[in-house]
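Peer 1: Sharing a model that was predicted from the sequence below.
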Amino acid sequence: MIETPLTKLLNIRVPVVQGGMQWVGVPELAAAVSNAGGLGILTALTQPTPDALRVAIRETRKLTDKPFGVNITLLPSINPPDYAGYAKAAVDEGVRIFETAGNNPGPLIKFFKSNNCIVLHKCTTIRHAKSAARHGVDVLSIDGFECAGHPGEEDIGGLVLLARAAQELDIPYIASGGLADGRGLAAALALGAAGANMGTRFMCTVESPIHQNIKDKIVSANEQDTVHIFRTLHNTARVFKNSVSTEVVAIERRPGGAQFSDVQHLVSGQRGRKVYELGDPEYGIWSAGSCVGLIKDVQSCKELVERLEREAEEIIEGLGRLVVRKGNAKL
């Protein structure tokens, strides 16, 4: 077993978290990851209302007796979701592990901590990580440039970002972005992390709710098959490279730039949801990390987590054999 501050804090066997993913973090997937020894995460905003989240939590409890968490991501929106309602619903249902992300999480973190909850907060900069630590989070999820979704605007890769976290942070942190195998998990631990957050890798599992066509598309992809959109709008997002995301980038690059209204019809979240439901990878925008180039199969969560654990252990043991202890030379 690999024992870290994360495994001890969350009472899990393997230091791997299935990050919250819109339309993907549903009871079947979260429970399967938790049953496999990692930490499964329900995505609150995948559910249409706080009451629907209550139902999802109860469904997850029927599928696993292991720890699992709930993700609440604070998104820029004209009509913000009822974040407080989702948070209260989850706490009322007995959830005590939360993954938060997005801007201004202070009030949400304060609510969770007042209810004796464990909070993992996702950050893309050391500056924001320090701020979240001051708010009292228990674990930081350090999201590098390779990640799916929003990597921030500073373009710092995980290799440097995680090493900087080791220099600067006083609480445990986990690595997020670009991780999909045991080699990545071992590397994250070597860089000072207490574990790894994997999103795209868990999209491509048997229990993932997305269409098999999309899973096959991920397996056949390479590390060059993602693209950044919204760069000129200062809200960068890494998504799968298809005809829609290519059109968005082209619009952004027009002379004079673009406004969100120019691309809004292309980037609708409902179109992205239909990608997962219908299995047409060209139907809309859908998130994927550059680790798609590392994913070569679709396994059950049990098989995947066991493989991650086994590969990481083998690599760590192998690294130990690189150290040669030379005895004192005899004259």
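Peer 2: Nice, I can see it. The shown structure was predicted, so the numbers you read here are calculated from the model rather than taken from an experiment.
Peer 1: okay, CA-based contacts and neighbour counts for the rest of this
Peer 2: Fine.
Peer 1: what comes into contact with the host helix or strand of residue 57?
Peer 2: Per DSSP states H and E: residue 57 is located in helix 50-63. With Cα atoms under 8 Å, 6 or more residues apart in numbering as the test, helix 50-63 has contacts from 26-28, 30-32, 42, 44, 47, 82, 85-86, 89-90, 93.
Peer 1: next up, a second structure to put side by side with the first:
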Amino acid sequence: MIQTAVTKMLGIAHPILGGTMMSITDARFTAAISNAGGLGILASAIYKTREDFAAAVDEVQQLTDKPFAVNINLFPAMTAIDNNIYLDVMIEKGVRVVETSGHSAPEDLCGRFKSAGMTWIHKCVGIRYAQKAETLGADIITVVGYENGGATGKLDIGTLVLVPSVVDAVKVPVIGGGGVSDGRGLLAVLALGAGAVIMGSRLLVTRECPIHENLKKALMNATELETRLIMRSIGATHRVWDNAAAQKCAKIEAEGGDFNEVISVVAGDKARHMYATGDLDAGVISCGQGIGLVHDIPTVADLFNRIVAQAEAAGKRIGLTG
């Protein structure tokens, strides 16, 4: 067992957090990650009404008695409800951990986090954003390097540089990620000074992940070369699996296509169709370079146990542990 300041603060067995993934990290998947000893983080943005979100929180609490978090998405959205509504439900249901992610820290919400006694994790892309969140009262900072899947930010800094830079710049604990798929990556992130790792792409290829088996198998067979950056032309750079839809988006951008043309390819309904039917080119899916290290489809619990064992074995191999 690997215990750190972050595992103790969050009350989790393993220093592993499941990255929030839109339309994927639902109640059941969140609970599976928490039951496996990590921290599952429910994606609030999946739910468009107070009632649906409240039902999802109830479901997580019915499926696990372990700690979990809720993500509040601060990125611009085509359709979204007031985040205060999500927060009202979280306070009402006794959610103890909140993660925020987006272009800036939520100055209008952080006071409510603290008043409710929540542990607040803020996910950002660089030092000045981390320091701002710290001044607002964030308890933990999460940063992910350029290798990661999903939003990469504008700084294009790799994990090996970003994580220790932020560790040195703030006083609160740091969670790091970006390209981590196994125990070697966990050990490396801990060696950089972080107290835990956050991973998303590796969790896509687990039994409990609610995407089609065809997609899981395709990702399992992908290499580290099979991701690409899209949506930079509209100020929302994402790293995704390099399928036909991603290639179409890149072509539209290269030819000067506008916002609506880009969105027509990357729209959430097309991604959800791919997740449900296994039509591998219907939409895009966020995916990091660490997908090249994925070679099987375990349960989340088996994966986490393996990752921790690998990290401990790697530490012994290079003389870092007994």
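Peer 2: All right, it came through fine. From a predicted model like this one, the values you see are computed outputs, not experimental measurements.
Peer 1: And the strands in the stretch 201-331 of structure 1, which stretches?
Peer 2: 226-229, 237-240 (DSSP state E, counting those that start in this stretch).
Peer 1: Need those strands in TSV (columns: mean neighbour count).
Peer 2: Shown next, in TSV, are the strands of the stretch 201-331 of structure 1 (neighbours: other Cα atoms under 10 Å):
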stretch	mean neighbour count
strand 226-229	22
strand 237-240	24
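Peer 1: Point out the one among the ones you listed that comes closest to residue 134 of structure 1.
Peer 2: Ranking these by proximity to residue 134 of structure 1 (Cα to Cα) places strand 237-240 first, at 26.8 Å.
Peer 1: what stretch of structure 2 does the helix holding residue 57 of structure 1 fall on?
Peer 2: With TM-score structural alignment applied, helix 50-63 of structure 1 matches the range 50-63 in structure 2.
Peer 1: how big is the offset of that stretch relative to structure 1?
Peer 2: Mean deviation of stretch 50-63 of structure 2 relative to structure 1 after superposition (mean Cα distance after the TM-score superposition for structure 1): 1.3 Å.
Peer 1: for that stretch, the distance to its chain's centre please.
Peer 2: Offset of stretch 50-63 of structure 2 from its chain centre (Cα atoms, centre = their mean, to the nearest Å): 20 Å.
Peer 1: just stretch 190-206 of structure 2 next, same as before
Peer 2: Taking the mean of its C-alpha atoms, stretch 190-206 of structure 2 sits 9 Å from the chain's own mean (Cα atoms, centre = their mean).
Peer 1: How about the contacts made by the nearest residue to residue 198 of structure 2 once chain neighbours are set aside?
Peer 2: Spatial nearest neighbour of residue 198 of structure 2, excluding adjacent residues (Cα to Cα, 6 or more residues apart in numbering): residue 17 at 4.5 Å. Residue 17 of structure 2 is in contact with 33, 38-41, 196-199, counting by Cα under 8 Å, 6+ apart.
Peer 1: Show me which of the residues you listed is closest to residue 283 of structure 2.
Peer 2: Nearest to residue 283 of structure 2, judged by Cα to Cα, of those is residue 199 at 21.6 Å.
Peer 1: close enough to count as contact, that closest one and residue 181?
Peer 2: Yes. In this structure, residue 199 of structure 2 is within contact of residue 181 by Cα atoms under 8 Å, at 7.1 Å.
Peer 1: ok, of the contacts of helix 50-63 of structure 1, which come out buried?
Peer 2: Buried subset of the contacts of helix 50-63 of structure 1 (neighbour count, 16 or more other Cα atoms under 10 Å): 26-28, 30-32, 42, 44, 47, 86, 89-90.
Peer 1: and of the strands of the stretch 201-331 of structure 1, who's closest to residue 148 of structure 1?
Peer 2: strand 237-240 (5.1 Å).
Peer 1: in the lengthiest helix in structure 1, what's buried?
Peer 2: As assigned by DSSP state H, the longest helix anywhere in structure 1 is helix 301-320. If you call a residue buried by 16+ other Cα under 10 Å, then helix 301-320 of structure 1 has these buried ones: 301-302, 304-306, 308-309, 311-313, 315-316.
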